Each structure stands twice: as structure tokens, then as C-alpha cells.
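[1] got a predicted model here, sequence first, then my questions.
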Amino acid sequence: MTGLLFSLTFTVAAPFWALMILLPRWSWTRRIIDSPLIVLPGLVIYGLLVLPAIGEVFPAVASPTLGGVRELLGTADGAAAGWAHMIAFDLFVGRWSWLDSRDRGIPALIMSPILLLTILLGPLGLLVYLLVRTRYPVTETA
């Protein structure tokens, strides 16, 4: 079951990334990406992996140590839960970046590589986006 959930994690997020990167100007992209619920499938997978082991997970995250976190993530269940956590949060950050970039008028050709970086190395993609967005003030809409 863990292997299946691990495999599903990126599969359920990939269509949303594809819309933001490949079809940023399609009218349905905005309608779909506007909903924060696009991260729900990843969150459900995370819950399915973490909740049955909450007795082991909670102490490790409530009072984290490097050894404890390493031990937690060193299992198949822990690695799959960590992956689901990363995918869900990266998608949420990518969604926010994409929506914010639309409001700021940042060109899709600039955003596509940033979104790809966010998929691959989430925090670095966010850092690059935060730097880029300083060059583009929010455009006024009437």
C-alpha cells in the first residue's frame, strides 16, 4: 500500500503543474488553480500515511532531533509520508506563486522555469520567485 501511495502522490499533483507551466493562459487554468483544494489529494495521501502511525510520528516532530527525524524518514512509510508532505506543500507554494505572478503580470516564460524549480527543489523555487516578484509590482485592476 505504501508503494502505491508513494506513486500516486506526484501523479495527483502533476496535472496542476502542467496547467500552470504548459497552459498558463488557458481560461480553465485560472479557474482550476484558483482553488486551494487542488492540494487536497496530496494531503489525503499524507493523512493515510501519517495517521495510522501518529503515535510514532507525533513525538518525533513535537520534539525533533536529527536522529529521530532520520529514523522516522528512514522507513518506507516515513519516506512516502515525507514525499507526500513535500509534494503537497510545493504545489501549494507553486499555486500561490502562479496566482501572484498573474496579478503582477510576470511573463509565463519567466514563471515556467521558476515553477519547474519549485517542483524539483521547492524552497529554492520559492526563493527565486520571491526575488523575481520584487521587480513586478501588483498591477491595478479596475
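    Arrived safely, thanks for sending.
[2] rest of the way, CA atoms for contacts and neighbours
    Will do.
[3] show me where the protein has its helices.
    2-22, 27-33, 40-50, 54-62, 66-73, 76-104, 108-120, 122-133 (DSSP state H).
[4] and the ones you listed as a markdown table, adding mean neighbour count?
    Listed next are the helices of the chain as a markdown table, based on neighbours: other C-alpha atoms under 10 Å:
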| stretch | mean neighbour count |
| --- | --- |
| helix 2-22 | 17 |
| helix 27-33 | 14 |
| helix 40-50 | 19 |
| helix 54-62 | 13 |
| helix 66-73 | 14 |
| helix 76-104 | 20 |
| helix 108-120 | 19 |
| helix 122-133 | 16 |
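[5] state the distance from residue 118 to residue 20.
    Residue 118 sits 12 Å away from residue 20, going by C-alpha to C-alpha, to the nearest Å.
[6] actually, residue 30.
    9 Å.
[7] could you do residue 76 as well?
    Residue 76 is 31 Å from residue 20, by C-alpha to C-alpha.
[8] and here's the other structure:
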Amino acid sequence: MWVLMVAAPRSSLTARVMGPIAPVIALSLAHLAIVLLAASAPGGTEPVKIFADVFDPAQNQLDGMVRLFEVRDFVAEEWPHVLIWDLFVGRAIWLDSLERDVGFTWAALLLTNGIGPPGLLLYVTICLLSGRGVPSMGYRPRDRAEY
């Protein structure tokens, strides 16, 4: 999916595969299956207890995250979680770049695939430097009376 968006952003194949939200939904369903399998394994609810420490301001949150990543089933769940969210953001960047004809999107997509949020920041920078303004990523302000 990444290769399509980076190497052939305007191809009909890329549009057929990445245009619909279906691939991200399918991967999200696979992720849900992983979460359910991990939670049902012996000790699978252990991360829930550790999360309590991670979000307790009296505790060291970084130590809690280290403990979480020592739980094999948590890592099995967290890795696809990160990959799917990065793909979701990459898809949003790709769609926005097509709509607004933004160049050099490949660099932002590669960075998003590699380390996530900095890729979005690069995309915003590319948009600003190219005179396209801050990307809306699908947001359209409505009249306040509609709220």
C-alpha cells in the first residue's frame, strides 16, 4: 500500500486500492483479532494493570511503558496498532496531496511510514513552502449555527 502511494500516487491501481477506506478497516479488523487473542491468552490482561501505572501521575510513566513492552502480547498488539495508524495518516496525506496538487509528497509518506508523526509535520512544511497552506486533511469548517 505504501509503495503504491509513494511510487504511483496518481495511478488507477493506487486509487482503487487506497481510495476507499476498506484496506484500513480490514487491517483494523485484523488488529482487533490480535487484541482479542492477546487478551484471552494467559496473563493477557496484565497490560491493563500496567496502564494504571502509566497514567498515574504519581508513577514514572516511562518506567510503566518499559514494563508494557516487556509483555510479549502487548508488543504483538502494539506493533500493528502503530503500523495501521501510520497507514491511516499516510492515506490522508496522499488524498490531500492529490486534491490540492502538492508535490514532494513521497518524502512525507516515506517519513510517515518510517517514524509516523514527523512525516505529517514534513507534509505540513511542504504544503506551506509550496504556497498551498496548511492541509485541511478533510476538515471543512461549518457555520457555527450548525453546531
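    That came through fine. Since the structure is predicted, the reported quantities are computational estimates derived from the model, not experimental observations.
[9] can you tell me how far the residue nearest the centre of structure 2 is from residue 21 of structure 2?
    In structure 2, the centroid-proximal residue (C-alpha atoms, centre = their mean) is residue 85; its distance is 2.0 Å. Applying C-alpha to C-alpha, the value for residue 85 of structure 2 to residue 21 of structure 2 is 13 Å.
[10] same deal with residue 29 of structure 2?
    13 Å.
[11] what do you get for residue 84 of structure 2?
    12 Å.
[12] again with residue 3 of structure 2
    From residue 3 of structure 2 to residue 21 of structure 2 the distance is 17 Å (C-alpha to C-alpha).
[13] quick one: contacts for residue 2 of structure 1?
    Residues counted as contacts of residue 2 of structure 1 (C-alpha atoms under 8 Å, 6 or more residues apart in numbering) are 49, 76-77, 80.
[14] equivalent analysis for residue 28 of structure 2, please.
    So residue 28 of structure 2 contacts residue 84 (C-alpha under 8 Å, 6+ apart).
[15] ok, it to residue 132 of structure 2 distance?
    Counting by C-alpha to C-alpha, the gap from residue 28 of structure 2 to residue 132 of structure 2 is 32 Å.
[16] please apply the same query to residue 17 of structure 2.
    Residue 17 of structure 2 is 26 Å from residue 132 of structure 2, by C-alpha to C-alpha.
[17] can I get the contacts of residue 2 of structure 1 in CSV with distance to residue 111 of structure 1?
    Converted to CSV, these look like this (distance: C-alpha to C-alpha, whole Å):
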residue, distance to residue 111 of structure 1
49, 32
76, 34
77, 33
80, 28
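[18] farthest-separated two in those residues?
    49 and 76 (10.1 Å; C-alpha to C-alpha).
[19] where in structure 2 does stretch 76-89 of structure 1 fall?
    Under TM-score structural alignment, stretch 76-89 of structure 1 corresponds to residues 72-85 of structure 2.
[20] what sits up against the matching stretch?
    For stretch 72-85 of structure 2, with C-alpha under 8 Å, 6+ apart as the criterion, the contacting residues are 24, 27-28, 31, 34-35, 38-39, 44, 47, 68-69, 113.
[21] which of these sits closest to residue 103 of structure 2?
    Of the contacts of stretch 72-85 of structure 2, the one sitting nearest to residue 103 of structure 2 (C-alpha to C-alpha) turns out to be residue 113, at 17.6 Å.
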